[in-house]
Structure formats: structure tokens, C-alpha cells
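Trainee: Here you go, sequence then predicted model.
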Amino acid sequence: MVSVVIPTYNERENLQTLLPQLLYRFAASQTRAEVIVVDDTSPDGTAEVVQYYRRRFPHRLRLLSQPGKMGLGNAYRAGMKNALEHGADYVVQMDADGSHDHKDLARLLSPLAKQQADLVIGSRYVSGGDVQNWSLRRRLMSRSGAAYARTILQSRIHDITSGFRAWDRELLGKTLFTTTRSDGYAFQIEMARRAELAGGRIVELPITFTERRDGVSKLSREIVREAVVTPWKI
């Protein structure tokens, strides 16, 4: 069973595109897969979109509603825990805004199914990886942030801030429930490093990251501050 965990806050328009792409693809291929949307009580009607598709795919879609705006790390912890409790063999992290191509899912899952990896990261910063529709400033911020965290942590992961990942349940359980503390976007950095320290076999595969189609980016000064501080705490 594959569980795709998607955190959301005000992603109504993007989910109207992404959910049918995933759900109809899973149904057509008869893949044992589901989508878990973890919503931070979005005021834009995100939950209503999920419920609409849940009526059509009751066995392939779940909605977890957070009590408030709890942050990315909290959303992922809730969704991943739910996935493991429902018997997921592999758990995928994926953004709701269309920046990750759903067609790359099979490629990320393949090394797990072949038992060649415990964690597969969709990487912008290995050979063949790319970013589209970002300004030069945004590119420099992202690359320097990843390089900063990698240097502080002495990590071998090139794209340690990537949000497109596929986990084997054993490594995920070992990493998720015993060590993580970050509530925001630095959760990505912490999880990747904890996976390294746990001895997980980590593979990076090139992806093309495309800037969101609709809605507003969640990047803020607080997110940047957290990303600067977190590597020193791991």
C-alpha cells in the first residue's frame, strides 16, 4: 500500500487539479494507493474540495482536519502516523500546489519496491534536476539554504530541503516517532538528517520543480529563521 500525504493550507484551487490527477491515475492502474490530505483548517474551502472527491473515491482518499494552523511539521507527523496505522508500506510526501509532478511518483517508488533504498528524495540539485519559474533571488536562497544545512550537518544529501520524498515504512517509523521536533518547514531538514543518522539507505533522483500555479507561497521570514536555527539543534 502506498500512502501519499499532502499537507494543505488554503490550497482549494490547486487540489481541484491535483486530486483528480492522483485518484484517477491510481484507479486506472488499480494501484494499491491512497491520498491523505492534512488540512490546517483552511478558510478557503480546501476541506470541501477534499470531501467532494472523497465521495467519489471513499477508499482512496482521507481528510485529517487539524484544530488550527499547526504548521507543516505537525501536518506531516499526523498524516504519516495515520498512514502507518492504516498499513502503508510506502509513504510519499508531496506538495499540494502542483510543484511536484505526480508522474514522478512511480520513479520515486521504484527503488523502494526493489529494496534498493529506504528513502528516495526528489532532488532539484543533483544532475538532471531543475527548477522552473523561480527568480534568480529565489534560486540563490534555496540553493544556499540547502548548502548551509548540508554543511552544518555534514550531510551527503544534496537537496535536504526537498519536500518530494518516498519512505519505506520501517525507516519512517524509526525516524518519525522518536526524534523529530520541528513544527514548520525545517521538519524536512530534520527528517532527512535523522534518516541518515539512523543508517537509512538514501537515494536522490532528479526532478523538475515547478513554481505553484495558484495561491500564495508560504515562504516567510519565520520559515527562513527556523531553517537557519534548526540544523544546530539536530
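Mentor: That came through fine.
Trainee: hey, let's count contacts and neighbours off CA atoms from now on
Mentor: Noted.
Trainee: which residue is nearest the centroid of the protein?
Mentor: Nearest residue to the geometric centre of the chain (Cα atoms, centre = their mean): Gln93, 2.8 Å.
Trainee: Around Gly122, how many other residues sit close by?
Mentor: By other Cα atoms under 10 Å, the residues close to Gly122 number 27.
Trainee: correction: Thr41
Mentor: By other Cα under 10 Å, 19 other residues sit near Thr41.
Trainee: wait, doesn't it sit right on Tyr9?
Mentor: Yes - contact criterion Cα atoms under 8 Å: Thr41 and Tyr9 qualify, at 7.1 Å.
Trainee: List the residues that are in contact with both of those two.
Mentor: Residues touching both Thr41 and Tyr9 (Cα atoms under 8 Å, 6 or more residues apart in numbering) are Lys69.
Trainee: residue contacts, the residue nearest to the centre of the chain?
Mentor: Applying Cα under 8 Å, 6+ apart, we find Gln93 in contact with 4-6, 76, 163-166.
Trainee: okay, now the one to match up with it:
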Amino acid sequence: MAQTLVIIPTYNERENIDPIVARVRASVPTADILVVDDASPDGTGQLADAIAAADSQVHVLHRTKKNGLGAAYLEAFGWGLSRGYDELVQLDSDGSHQPEQLPDLLAAAKTADVVMGSRWVPGGAVQNWPWHRRALSRGGSTYSRLVLRLRQHDVTGGYRVYTAHALERMDLASVESLGYCFQIDMLLTSVRAGLTVVEVPITFVERVLGSSKMSGNIVVEAMIRVTVWGLTGKGARRAIAAAKN
């Protein structure tokens, strides 16, 4: 049986960490969980330690400061690969990614290298978002698809499954984005490595507790970076590099 590691990055998510871990454990009882805490001042890391002390399938990786979502995931990927996990899952800690839908993503990973939970394919949905945030997210995905010539619809979504094979094939050292653009960067790296990428519809639910780290400035900064990638041919360079490997 494949060993699955669900990676949950946290920063000031004390209200959410206990229920999200419980939901993952209920939805995929055989999976292990790695909480990656960026030195949350609200004590999220200490609460995660207490959860791990009571459950051998929960682990905690403490980072010394807030260095960005991408940096947390990249360190967690290294942690999981070094311990022999076959499937590594990205999951938000705020409940927006529903653990109850994870079995569908894992089922798709049996025949794909990368599985993306998608809001913008038939069957996908978003709950409790105002129209302007929906437009911003969908518009960002559409713009990135066109500029980078990607076929996938939800290029900014963060609910994903990467097989160990996929991560080992990818040039993770070339992933330079640590914030919002990280998901686009990882998808571009996956596609240019010749991996099989599929989208599975999900329902994204806006957080109930805590505050979002997202802002309009973050999205604008990401779109500027995507534009630079498109103009400088970053994707083409990766395709050449992948063909040589």
C-alpha cells in the first residue's frame, strides 16, 4: 500500500489545526500528517506538538521564522522523500481544502504523477467567496494559463498530490517562488518535466476561523512574475532542461 504524507503548513492557525488534523485522520486513516509551522506566535506549533504526542501518525516540523508557503512545502517535500513516502499531499490548514475530498485525489494519483484539486473545471465550486475574489482568482488562473501556455484550469490552486516519482523528476532547485506564485511555479515545473498532470473537481470553502494571508498586492506581484516568465521564456528553458535529463 502506498504511503501517503499530508503536509499542512501553518502560521497562526491555532484555532484550525486540531479540527483539520482530525478531519484528515477520519478521511484517510492510513495517511501520516506533517504539520509545518513557521514559528507561529499564537502557539500553533506547540499545539501541534501536543497532537503529535497523542498520535504517532502526526509529525511536526518546526521552522525558525515565516519564510513563505513555498519554502515550507519544499522543506516538507525533502522531509517526506527522505522517509520513503510515495504520495505527498498539499493541504491548507484553514479548512478551505476539504479533507473529505482527499480520497478522490489519491485515487487519481494511481494513474497520474500530479493531481490538482480544481475549482474551475466542471464539478468544481467555491463557497462563500465574494464576486470580486472569485473574479481575481479565476482571472489570475486564466492569465497564467495563456501567458505560460498551460492547459490546466486552476493553476493557482494549492490542493495537490505529488507522487514521489514526480518530485524526484522535477527540478525543485529551479522553483524560485516562495509565496502565492509557488503553485504556478510548481505546475510549470511539473509540465516541463513531462509529467502527467490531471485535475479533479473540488469544492473550495472560505475559512471560518482566523484571518486569510491573501491580499490583492500578493496577487498583482504574482502576475508580474508570471508576465516576466512568459516574456523571458522560463518555461521553454525548463522544457530544454527536462529533455536533456
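Mentor: Noted; the coordinates are in hand. What you see is a predicted model; the values in this text were computed from it and never measured.
Trainee: Quickly note the distance from the residue nearest to the centre of the first structure to Arg137 of the first structure.
Mentor: Separation of Gln93 of the first structure from Arg137 of the first structure (Cα to Cα, to the nearest Å) stands at 26 Å.
Trainee: For the second structure, just list every one of the helices.
Mentor: Remark: helices assigned in the second structure by DSSP state H are 14-27, 44-54, 69-82, 102-108, 131-148, 164-169, 182-192, 216-232, 234-244.
Trainee: Quick check: which of these is buried the most?
Mentor: helix 182-192 (a mean of 22; mean count of other Cα atoms under 10 Å).
Trainee: For it, what is the distance to the chain centroid?
Mentor: Remark: helix 182-192 of the second structure is offset 11 Å from the chain centroid, using Cα atoms, centre = their mean, to the nearest Å.
Trainee: What residues in the first structure pair up with it?
Mentor: Under the alignment (TM-score structural alignment), helix 182-192 of the second structure falls on residues 187-197 in the first structure.
Trainee: which residues touch the matching stretch?
Mentor: By Cα under 8 Å, 6+ apart, stretch 187-197 of the first structure touches 72-73, 119, 149, 153, 155, 157, 160-163, 171-172, 175-176, 179-182, 202, 227, 230-231, 234.
Trainee: one more time with 6 Å, if that's ok
Mentor: The contact list for stretch 187-197 of the first structure, computed with Cα atoms under 6 Å, 6 or more residues apart in numbering, reads 73, 160-161, 175.
Trainee: Nearest to Arg54 of the first structure, out of the residues you listed: which one, please.
Mentor: Gly73 (24.2 Å; Cα to Cα).
Trainee: Under the alignment, what does that closest one map to in the second structure?
Mentor: Per TM-score structural alignment, Gly73 of the first structure is aligned with Gly70.
Trainee: What is the burial count for the closest residue to its match other than its chain neighbours?
Mentor: Closest residue to Gly70 of the second structure apart from its sequence neighbours, by Cα to Cα, 6 or more residues apart in numbering: Leu178 at 3.9 Å. Other residues lying near Leu178 of the second structure total 17 when counted by other Cα under 10 Å.
Trainee: got a list of what Leu178 of the second structure touches?
Mentor: Applying Cα under 6 Å, 6+ apart to Leu178 of the second structure gives the contacts 68-71.
Trainee: Could you rerun that using 8 Å?
Mentor: Counted by Cα under 8 Å, 6+ apart, Leu178 of the second structure has contacts 67-71.
Trainee: How about Ser118 of the second structure?
Mentor: Per Cα under 8 Å, 6+ apart, neighbours of Ser118 of the second structure: 124, 153-154, 157, 159, 199-202.
Trainee: Identify the residue of the second structure aligned to Leu108 of the first structure.
Mentor: Per TM-score structural alignment, Leu108 of the first structure is aligned with Leu105.
Trainee: got it, and Glu48 of the first structure?
Mentor: In the second structure, Glu48 of the first structure lines up with Gln46, judged by TM-score structural alignment.
Trainee: returning to what we had before: farthest-separated two in the contacts of Leu178 of the second structure?
Mentor: That would be Asn67 and Gly70, which, of these, are the farthest apart (Cα to Cα) at 8.2 Å.
Trainee: picking that back up, which single one of the contacts of stretch 187-197 of the first structure is nearest to Gly87 of the first structure?
Mentor: For the contacts of stretch 187-197 of the first structure, the residue nearest Gly87 of the first structure by Cα to Cα is Thr175; the value is 17.0 Å.
Trainee: and the gap between that closest one and Leu15 of the first structure?
Mentor: Using Cα to Cα, Thr175 of the first structure is found at 28 Å from Leu15 of the first structure.
Trainee: Arg139 of the first structure now?
Mentor: 25 Å.
Trainee: ok, now Leu197 of the first structure?
Mentor: Applying Cα to Cα, the value for Leu197 of the first structure to Leu15 of the first structure is 35 Å.
Trainee: go on, Leu112 of the first structure?
Mentor: Relative to Leu15 of the first structure, Leu112 of the first structure is positioned 27 Å away (Cα to Cα).
Trainee: got it, and Thr230 of the first structure?
Mentor: From Thr230 of the first structure across to Leu15 of the first structure, the span is 30 Å (Cα to Cα).
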